[in-house]
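Student: following is a predicted model, sequence given first.
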Amino acid sequence: MTESPSYLRATADAYDAMAVVYADFARDSLAVLPLDRALLAAFAELARVNDAGPVAELGCGPGYLTAHLRGLGLDAFGIDLSPVMIGLAREAYPGLRFEVGSMDALDLADGELGGIVSWYSVIHTPPKELPPYFTEFRRLLPPGGILLFAFFESGGGPVETFDHKVTTAYRWPVDELAGLAREAGFVEIGRMLREPLDGERFRRGHLLMRAE
C-alpha cells in the first residue's frame, strides 16, 4: 500500500484530535447562512435534474452537511479522511452512509457519482498538491455531473496560508481555482463570493461547475 503524504496524515491526526469540538461547533452552522443554503439548494436541483448517480460529500467531517443534502432529496453519502469524524457522523446520522477515505484517490468507479460537494474540504492541501483533486473529482463524475466547491478566498491576491484552528490552511483567488477546474475538465456554471459574517475572518468562495 502506498504511504499517504505527510500533509494528509497530519490533517487526519489534527481533525481526529479536534473532532468532538469541531462537531459541536459545526452542527448548526448552516442555520445562520442563508446564502450558503441557497447555493446548496441550487446544487441539489441541478443534481436531481442530471440524475446521474448518488452525491458524495468529500471531506464530510461530522456529517451535518451530508444530512442536509439528504434533506434536499439527494441520495447523499459522506467520505472523510478522519476516522474519528466518520465515527461521529455515523453516530449522529445512523441512517446515512459514511466512509473513511482520501478524496484524491477514492475507491469509486469512473463516473459513479452524479454530484460532488467539496465544502472547505481541501483547504489544508498544499497548492502544488491541489490539481490532482480536481482530476479525481472529474474522474468520478460523468459528463454533466455537478461539482460544488467551497473555499476561503484570498481577496484577489495570491494563494496564502493562514492559521486555521485545526491545522495550517490556504486561501485561494477564485479565478485561479476556476482555472484549475477548467484544466481538469469542468465548465463553470456560477460562483458566489460571500463577505465574512461576525466571527468570520475571511471572504468565502464557492464555485458551481459541470463536468464536460
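Tutor: Yes, it's here.
Student: can we go C-alpha only for contacts and neighbour counts from here?
Tutor: Will do.
Student: so the residue nearest to the spatial centre of the chain is in which element?
Tutor: For the chain, the residue nearest the mean C-alpha position is Ser118 (1.6 Å; Cα atoms, centre = their mean). Secondary structure from DSSP states H and E places Ser118 in strand 115-119.
Student: for this protein, what spans make up the helices?
Tutor: 6-26, 34-50, 64-71, 83-92, 131-140, 174-184 (DSSP state H).
Student: in this structure the residue nearest to the centre of the chain contacts Leu58, no?
Tutor: Yes. With contact defined as Cα atoms under 8 Å, Ser118 reaches Leu58; the gap is 5.4 Å.
Student: could you measure from Val122 over to Ala92?
Tutor: Distance, Val122 to Ala92, by Cα to Cα, to the nearest Å: 23 Å.
Student: same check on Ala211?
Tutor: 32 Å.
Student: so the two - more neighbours on which side?
Tutor: Ala211 (23 against 16; other Cα atoms under 10 Å).
Student: not counting sequence-adjacent ones, nearest residue to that one?
Tutor: Phe186 (4.5 Å; Cα to Cα, 6 or more residues apart in numbering).
Student: residues touching the one you found, list them.
Tutor: Arg138, Met209, Arg210, Ala211, Glu212 (Cα atoms under 8 Å, 6 or more residues apart in numbering).
Student: now, of the residues you listed, which are buried?
Tutor: The neighbour-count test (16 or more other Cα atoms under 10 Å) applied to these identifies Arg138, Met209, Arg210, Ala211 as buried.
Student: my guess is the third one meets Gly190, correct?
Tutor: No. In terms of Cα under 8 Å, Arg210 does not count as a neighbour of Gly190; the distance is 9.8 Å.
Student: excluding chain neighbours, what is closest to Arg97?
Tutor: Arg97's closest residue in space is Phe77 (Cα to Cα, 6+ apart), at 5.0 Å.
Student: from Ile86, how far off is the closest residue to Ala41 other than its chain neighbours?
Tutor: Closest residue to Ala41 apart from its sequence neighbours, by Cα to Cα, 6+ apart: Leu72 at 7.0 Å. Applying Cα to Cα, the value for Leu72 to Ile86 is 21 Å.
Student: out of the two, which sits in the more crowded spot?
Tutor: Shown here are Leu72 and Ile86; by other Cα under 10 Å, Ile86 has more neighbours (26 against 16).
Student: quick one: contacts for that one?
Tutor: The neighbourhood of Ile86, defined by Cα under 8 Å, 6+ apart, consists of Gly61, Pro62, Gly63, Ile79, Asp80, Phe98, Glu99, Val100.
Student: adding another structure so you can compare the two:
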Amino acid sequence: MSVVPTDDWLTDTRTSYDTVAASYSDFVRDAITGEPYLRAALTVFADRVRAAGGGPVADVGCGPGHVTAHLNGLGVDAFGIDLSPGMVEVARRENPGLRFEVGSMTDLRLGDGSVAGLLAWWSLIHIPDDEVPTVFAHFHRVLRPGGPLQLGFHVGDVSRLKTEGYGGHPMAVHVHRRQPDKVASWLRDAGFEIDAQWLCDPDEPVPQAFLFARRPS
C-alpha cells in the first residue's frame, strides 16, 4: 500500500510528536541498553568520528535525546535537533547539560562543513521520497569532508499512515519503509560514499537497516 503525504505532512509530523513526546520518551528510554546491535552501531559511529578528527556531531531527528546522550557517553560531542518542540523540551529536561534545538532536516540550519559527523536514526522514515534528495543535500553540505553519516530506518516497500501512537495518543504521521539499496543510491546521488550496510532482524515482519556512509575527503 502506498500512501501519498499531504502538503501539511511536516506540520502533521510535528504535531504528532508533540502529542506523544512524553510517552515516546518512556517507550525508548531503555531501547539502546537492551539492543546490542544498536550499541554496536553507535560505537562504530563514535570510532569513525574520532578517526576523522573529532568535533561536534548532529543527531538529526533526536526525539527525546536518548541517542544523543549515549553518544556523549561514548565521548562524542553530540547535540540533538528535532522537528518537535515537545520532543526538544523532553530531551532538555531528561538530559541536562546537553544541547538540543528545534529544526527540520528539510531545512537544516547548520553551517557548511560545521559538523564532524551526522546521525539520523528512524527520522528519515517520515520524509517523503521526493524530499529525500533535499535532505541528503543538506547532510552533505553540513558535514566536513571525511565526516561519517549513519542512517537507521525500517526496511520494506510500503508507506502507511500512523493514526495512533505511543500511549494510545492520536497521530497523523506517514511512515515510509525502504530498501537499503534504494537509500544507498540516493546517498550516492548526493555525493556520499557507502562504507557498509547492516540488516537487523531479517526474519521479523519489518527488518531494520543501518547505512554507514561518509562525505569524501
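Tutor: Happy to help now that I have it. In this text the structure is predicted, and so the values were computed from the model without any measurement.
Student: how far does the strand holding Ser118 of the first structure sit from the chain's center?
Tutor: The chain centroid and the centroid of strand 115-119 of the first structure are separated by 5 Å under Cα atoms, centre = their mean, to the nearest Å.
Student: read off where it ends up in the second structure.
Tutor: Counting by TM-score structural alignment, strand 115-119 of the first structure falls onto residues 117-121 of the second structure.
Student: mean distance between that stretch and the first structure after superposition?
Tutor: Stretch 117-121 of the second structure differs from its equivalent in the first structure by a mean of 0.4 Å after superposition (mean Cα distance after the TM-score superposition for the first structure).
Student: ok, the buried ones among the contacts of Phe186 of the first structure vs Val159 of the first structure, which is closest?
Tutor: For those, the residue nearest Val159 of the first structure by Cα to Cα is Met209; the value is 21.0 Å.
Student: what do we get in the second structure for the closest one?
Tutor: For Met209 of the first structure, the residue aligned by TM-score structural alignment is Ala213.
Student: looking at it, its match is touching Glu193, isn't it?
Tutor: Yes. Ala213 of the second structure lies in contact with Glu193 (Cα under 8 Å); the separation is 5.5 Å.
Student: shared neighbours of those two, which are they?
Tutor: By Cα under 8 Å, 6+ apart, no residue touches both Ala213 of the second structure and Glu193.
Student: who's in contact with the aligned residue in the first structure for Asp195 of the second structure?
Tutor: Aligning on TM-score structural alignment places Asp195 of the second structure opposite Ile189 in the first structure. Listed by Cα under 8 Å, 6+ apart, the contact partners of Ile189 of the first structure are Leu207, Leu208, Met209, Arg210.
Student: what do you get if the cut-off is 6 Å, keeping everything else the same?
Tutor: Leu208, Met209 (Cα atoms under 6 Å, 6 or more residues apart in numbering).
Student: just the one 4 residues further on next, same as before
Tutor: Residues touching Leu193 of the first structure, when contacts are defined by Cα under 6 Å, 6+ apart, comprise Arg204, Gly205.
Student: how about 8 Å then?
Tutor: Glu153, Arg203, Arg204, Gly205, His206.
Student: which of those does the second structure keep?
Tutor: Retained contacts for the contacts of Leu193 of the first structure in the second structure, judged by both residues aligned by TM-score structural alignment, their matches' Cα atoms under 8 Å, are Arg203, Arg204, Gly205, His206.
Student: ok, of those, which one's closest to Gly145 of the first structure?
Tutor: Nearest member of those to Gly145 of the first structure, counting by Cα to Cα, is His206, at 16.8 Å.
Student: measure that closest one to Pro143 of the first structure for me?
Tutor: Relative to Pro143 of the first structure, His206 of the first structure is positioned 21 Å away (Cα to Cα).
Student: so those two - more neighbours on which side?
Tutor: Taking other Cα under 10 Å, His206 of the first structure and Pro143 do not tie; His206 has more neighbours (23 against 17).
Student: what's around the closest residue to that one other than its chain neighbours, how many residues?
Tutor: Among residues not flanking His206 of the first structure along the chain, Ala150 sits closest, at 4.4 Å (Cα to Cα, 6+ apart). By other Cα under 10 Å, 22 other residues sit near Ala150 of the first structure.
Student: was I right about Ala150 of the first structure contacting Met209?
Tutor: No. Checked against Cα under 8 Å, the pair Ala150 of the first structure and Met209 is beyond contact range at 11.4 Å.
Student: what's the neighbour count on Phe25 of the first structure?
Tutor: Neighbour tally, Phe25 of the first structure, other Cα under 10 Å: 10.
Student: any idea what it aligns with in the second structure?
Tutor: Under the alignment (TM-score structural alignment), Phe25 of the first structure maps onto Phe27.
Student: also Cys60 of the first structure?
Tutor: Checking TM-score structural alignment: Cys60 of the first structure goes with Cys62.
Student: how about its match, what does it touch?
Tutor: Thr68, Gly80, Ile81, Asp82, Ala120, Trp121, Ser123.
Student: does the first one touch Phe79 like I think?
Tutor: Which is Thr68 of the second structure. Yes. At 6.1 Å, Thr68 of the second structure counts as touching Phe79 under the criterion of Cα under 8 Å.
Student: whereabouts in the first structure does stretch 81-93 of the second structure align?
Tutor: The aligned range for stretch 81-93 of the second structure is 79-91, by TM-score structural alignment.
Student: tell me the contacts of Gly75 of the second structure?
Tutor: Listed by Cα under 8 Å, 6+ apart, the contact partners of Gly75 of the second structure are Ala46.
Student: how about a cut-off of 10 Å?
Tutor: Shown in contact with Gly75 of the second structure (Cα atoms under 10 Å, 6 or more residues apart in numbering): Ala46, Asp47, Arg50, Gly54, Ala69.
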